[in-house]
Every structure is written in C-alpha cells, then in structure tokens.
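J.: take this sequence and fold it.
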Amino acid sequence: MEMKQLQYFVVSVDTGSISKAAEMLYTTQPHVSMTIGKMEKSLGVRLLRRSKKGVEMTVEGELVYEQARRILKDMQVIQQVQTSVKSEVFCLSSMPSNLLAGLFAEFYRREQNLQARYLEGTLEMVLHQVTHRRAELGFVFVSEFQKNAVDRMLEQRHLEFHILKETRLVLFAGPGNPYYDRKSVTKAELQKIRFVQNLEEGIPLFQHPGNLKEKLVDSQFFYRGVEVCSDHAMTQLLLKTDLGNISCLMDSRLHRDSRIHRIELEDCRVKVCCGYIKRAGRELGRCSRRYIEYVKEGLE
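T.: This is a model prediction of the structure:
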C-alpha cells in the first residue's frame, strides 16, 4: 500500500466527491478512482460507495479512514523534522530588562532566518523555563542577598550560572526626596527614608529583609514603603513623593527620566551579577553561543 493511496482516499472522503478530490490533488478523476480501486483490491474490501451525488464510506471504509488520517498526520510530522533541524529555534528566557531586551532585538535584526522565542519572568520563572527545556538560556540579575539561595536552587535543578558582568546598587530619588541633590548617601542615612520597589525587578529586595537589615537597610523601612509592578507607577511615585528606590545601576529603567537622580551608596556597596543560566553539562547550540558573545560585547 502506498501513501498516495491513503491520501487520495482521505481527500475523497473529506470532499465527498472523487471529482473534487481530483481538483484538490491536481490530477484527474479517473486517476483518483483507479488509485483508490487499487487500494480496495489490495485490502480485499470495498471502501467507498459511489453514486451520482458523490461518495460515502462503507463500514470498512470508516475503519480505514481513521487509521489513514492518523498515518498521514504522523508522516507530515516526520517530514517536518528536516526543516526544523535546518532552521534552528533560539529559545531565550530573561528577567525584565531594557538592556537585555534591546540586545536581543539587535541580535535578531542582524541574524538571518532566525526563529526565536523570547520569554520574560521572575528569577524563579527563568530557572523553571531553563530546567524544563522551554529555553536554552536564561539571563538573570543576582545580588549578594540572593547568592546562597540561588546556588542551592541551581544545584537542585542541575543548572550552571555564568557571570558576564558585575555592577552595584544605587539609590534613585525624585525632587521630593531629602537626598535629591546629594552625590552619595551612607547606610545610616538610608534608614531615614521610605522606599518604593518594583516586584518585577531583577533584584527583589523585599524578599530578603534579613540580609537587608545586615547589609543595607532595616527591613521595617521597606515594609513602610510601597510595592509596585509597574514602571510608570514607580516613576510617578518617585516624582511626586519622598520615596526612594534602590535598583541595579546597569539596567535601571529610571535612567530615562532626567528628573530622577542617581545617588551612590557610600558604605553599603552591594554587588549585583548579570549572567546566564544553562543546564549543567549541556553543550549550547551555535546560535546561543553567538548570542552570549554578542551580549558580552554589549555589556562592555
């Protein structure tokens, strides 16, 4: 039995007519009828009842029809394998980041015939997507506050973290903040203000109050502040209140508004690492390796 016989039979049933099937298959009605006849002869059963109104399946034809459709569908999947191999799909997951999203856009523009998938989410979501092979690479920001917890998660999920660049945290403040015109502030001075933090940022400070109390700010001051999930809300709160924001120097969205000042943290410098996550022992694809080199250049 040939695949063409299955195809001609299924199309004839779907259209309800051998002549319509011939039109769809770009052949002649006698050729379709002869091909199905050979199939019926090889099986030893009649599959179709022919009439002036068209064709309809016999009981045996109904059984063969379901199997034939399944075989044709499976064959289509098999035939697409070669195309999928030739056309590499680049799957990337990242924490929300203007910098990384911009680098991805530029990389996509430079590449030809690139099929890509760009996902965004929290640190936990990025880890999940790489672990379960929904993304080959995951780009994240990890602060000193998170290092021990992240190391444990990486080990449990058989993942590796490769650092590309280190930066630091700074204070962002609007006109209503008492430190607005300062070049820098001390850890003691940070205790005197309240904060607004974006829960979708790469450095979720709210989730690490113990470390904050020891290294940066007493946690009670964060809980007296505001949590947001919006860049617009963050900007408006900084411009119209006395709240401050602590964010990563390298990728803060607040750089775009000149009315918001960046203030250095004098005696509480906290390192933040930007890097990529991959599955341990897994060799990266050609496209992923090129992208990592491109990101390295972009971070310099």
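
J.: please count neighbours and contacts with C-alpha atoms only from this point.
T.: Fine.

J.: identify the residues contacting residue 134.
T.: Going by C-alpha atoms under 8 Å, 6 or more residues apart in numbering, residue 134 touches residue 91.

J.: mind doing that once more with 10 Å?
T.: By C-alpha atoms under 10 Å, 6 or more residues apart in numbering, the contact list for residue 134 reads 91-93, 117, 119, 126, 128.

J.: got it, and residue 117?
T.: Here residue 117 is in contact with 89-93, 134-135 (C-alpha under 10 Å, 6+ apart).

J.: out of the contacts of residue 134, grab the one that's most surrounded.
T.: residue 93 (27 neighbours; other C-alpha atoms under 10 Å).

J.: is it true that that one touches residue 131?
T.: No. If you go by C-alpha atoms under 10 Å, residue 93 and residue 131 don't touch, sitting 11.2 Å apart.

J.: before we move on, back to that, which of the contacts of residue 117 sit farthest apart?
T.: Maximum pairwise distance in the contacts of residue 117, criterion C-alpha to C-alpha, is 13.2 Å, between 89 and 93.

J.: between these two, what contacts are shared?
T.: The contact lists of residue 89 and residue 93 share 117, 135-136, where a contact means C-alpha under 10 Å, 6+ apart.

J.: quick one more, to check against the first:
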Amino acid sequence: MEIKQLEYFLAVCERGSFNKAADCLYTTQPNVSKVINNLEQELGRELFKRTYKGIELTPYGKTICQYAEVVLKHVQLMQDIALPAKARKLSVATYRSDIISKIFVDFYNEFNGEIFIEHYQGSVEEITDNVKKGICEIGIVYVAQNQRKIFNHILYHKNLQFKVLSNNSICVYFGPKHKFYEKTSVDFDELADLQFIYGVKDSFALEHHMEKINIGFKGLELLNNAVYTNSDDTIINLLLNTDLCRLGINATEKKYERYNIRAVPINDSDNVLTLGYVYTENQELSPYAKWFIEKFKQTV
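T.: Next up is the predicted model:
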C-alpha cells in the first residue's frame, strides 16, 4: 500500500466522483480509477459502490476512509517536523524569552551560521514532549519549588532527566508611569492593590507558580489581573504607558531593561523558581547544546 493510493482514495471520498478527484489531483479519470481498483484488490473488498447515479462508499469504505484520514494526518505531521539533512545542528525547546532569543543570535555569530538552528517555544508540557519525541535535544524550563513533584512525575513518564542551572527569586516589572517605579524592592503585601498583566495560560506558567508560592503573603492568587495577553508587544506597551505591572523572574539580564522598564525584586522570594534543562536519559549532549547551556547559565 502506498501513500499515493490513500491520497487518491480520500480525494474521491471528498469530491464524490472520480472525475472531480482527477481534476483536483491534476491527473486523468482513468488513472484515478486504476489507483482505486488496485487499492481495492490489495484490501480484498470494495470501497465504492458503482451505480448509474455515480459512486458511494461501502460500509467498509467508510471504515477505511477514517483510517486513511488518520494515516495521512500523521504523515503530514512527520513532514512538518522534517528538516534538511544536516549533520550539525542545535535543536532546543524553550519557554518564551528575550534572553534566549539573544543567545540564539550569539550562537549564530559564534559558529558563522554554519550550524543549523531549530527552536520551538511552548509550555512545559510542549517542551518536554519535543525532547521526548527527539525533535529537540534539550528543553529549557523553569519550575516552582512546590511543583517539583508534579514535574518529576512528568519527567519519569517521559524518560527525561532534569539538570538544575539556577534557583531564582521573583520580581515585578514596573514602567515609568507606575508609582513603584523608583522602588528598590517590594513586599508581598504591597502587591494586593496593584493591577497586573496576566501572561500565557499554562499549568506551569509563571503566574500559576506565583499562586502556589504564597511566601509572606496569603492569597496571592487574588491578585488583580486587569489584562490577559500572550503578546510581548502588548505587554511592553502596557508597562510603558499605564500603571499596570507584571510578575517575572529576577534573572541577571533584565527582560525589559532596554525599554526603560525596571525589574524590582520581591522581598523573601529567594530560590522559589528553579531554572534548568531537560534531556533524554543517558544522552551525551552535542557540543552545540553544551555551548548553549553554558551561555544560558551566564544570564541566570
């Protein structure tokens, strides 16, 4: 059985005739009929009933149609993640981050563009899936300390390892229009009256970590979230031009520093977020992945 046979079969199913299927496949009606006949012979049953009114699927044909749709869908998925044959490449899955984007720029310049770069962004679930499936060599993630048990459960079932790079505190991003812009630090109990921008929804998203940390302030899940968005441009403009603020990781390199947006640390929030990378069990990392990890360590 060939993929071509299934493609022709589904074209006939969708168009309801051999002639219309031939038109969309840029071939002839006799050729379509020949392919379908060969498929029926291979399967040992009729897929279509031929009548004076045209054709219709047999009960068996309807079953094969469902199977063919699944097969071709997975073929498309395999084609979507296919890459040009390159012996040397860096493949990384990460959360959204300007810092990581800069590291890719440094990587490209370091290796003169000779190494193929493959980068996927997503949630922890998507990042670990990409590593498990072999699409990415490593995945960069952050995890709240009190979610490590859940995270370890995910790693166990996907046969992945996690290497800690740093433990970080959290901060609040303030723009120049915010009353706390000049502060050097804030307390948890000062956050209750502020208006926040709520980011990408994900069970491991930063805001969800914050809901569970509750260090020195109970009810952090009741923060006033005035805007929900997954757009970095929207977040930056809101921080610059309103009194809204946003939670973040207090990393060495400040995410919004170049926009005149300050990262103000939250007191007593040390070591609540763990940054690290996931990789396949017993895997020897490529020199390119090692270079990327070392560069990342310098920023966090």
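
J.: need the TM-score between these chains.
T.: After superposition, the two chains reach a TM-score (TM-score structural alignment, normalised by the length of structure 1) of 0.62; 216 aligned residues with a C-alpha RMSD of 3.0 Å.

J.: what's the most distant pair in the contacts of residue 134 of structure 1?
T.: Checking the contacts of residue 134 of structure 1 with C-alpha to C-alpha, the most distant pair is 117 and 128, at 15.6 Å.

J.: now do the helices in structure 1.
T.: If DSSP state H is used as the criterion, the helices of structure 1 fall at 3-15, 18-24, 29-43, 59-79, 81-86, 98-110, 123-131, 147-156, 187-190, 209-215, 219-223, 231-240, 286-299.

J.: out of those helices, which comes closest to residue 172 of structure 1?
T.: helix 231-240 (8.0 Å).

J.: which bit of structure 2 covers that closest one?
T.: Aligning helix 231-240 of structure 1 against structure 2 (TM-score structural alignment) gives residues 232-241.

J.: what about that stretch, how far off from structure 1?
T.: For stretch 232-241 of structure 2, the mean deviation from structure 1 after alignment is 2.0 Å (mean C-alpha distance after the TM-score superposition for structure 1).

J.: for that stretch, buried residues please.
T.: 235-236, 238-240 (16 or more other C-alpha atoms under 10 Å).

J.: chain center to that stretch, what's the gap?
T.: 22 Å (C-alpha atoms, centre = their mean, to the nearest Å).

J.: over to stretch 135-148 of structure 2?
T.: Using C-alpha atoms, centre = their mean, the offset of stretch 135-148 of structure 2 from its chain centre is 12 Å.

J.: can you add distance to residue 224 of structure 1 and give the contacts of residue 134 of structure 1 back as JSON lines?
T.: Shown next, in JSON lines, are those (distance: C-alpha to C-alpha, whole Å):
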{"residue": "91", "distance to residue 224 of structure 1": "40"}
{"residue": "92", "distance to residue 224 of structure 1": "36"}
{"residue": "93", "distance to residue 224 of structure 1": "33"}
{"residue": "117", "distance to residue 224 of structure 1": "39"}
{"residue": "119", "distance to residue 224 of structure 1": "33"}
{"residue": "126", "distance to residue 224 of structure 1": "29"}
{"residue": "128", "distance to residue 224 of structure 1": "32"}
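
J.: tell me where the stretch 51-200 of structure 2 has strands.
T.: Remark: strands assigned in the stretch 51-200 of structure 2 by DSSP state E, counting those that start in this stretch are 54-57, 89-94, 116-121, 138-144, 160-168, 170-174, 195-198.

J.: from residue 57 of structure 2, how far out is the closest residue to residue 184 of structure 2 other than its chain neighbours?
T.: The shortest distance from residue 184 of structure 2 to any non-neighbouring residue, by C-alpha to C-alpha, 6 or more residues apart in numbering, is to residue 264 (6.0 Å). According to C-alpha to C-alpha, to the nearest Å, residue 264 of structure 2 and residue 57 of structure 2 sit 66 Å apart.

J.: same check, this time on residue 130 of structure 2
T.: 38 Å.

J.: was I right about residue 72 of structure 2 contacting residue 3?
T.: Yes. At 7.6 Å, residue 72 of structure 2 and residue 3 qualify as touching, with contact defined as C-alpha under 10 Å.

J.: comparing those two, which residue is more hemmed in?
T.: residue 72 (16 against 12).

J.: report the contact partners of the nearest residue to residue 89 of structure 1 once chain neighbours are set aside.
T.: Using C-alpha to C-alpha, 6+ apart and skipping residues adjacent in sequence, the residue nearest residue 89 of structure 1 is residue 115, 4.7 Å away. For residue 115 of structure 1, the contacting residues are 84, 87-91, 108, taking C-alpha under 10 Å, 6+ apart as the criterion.
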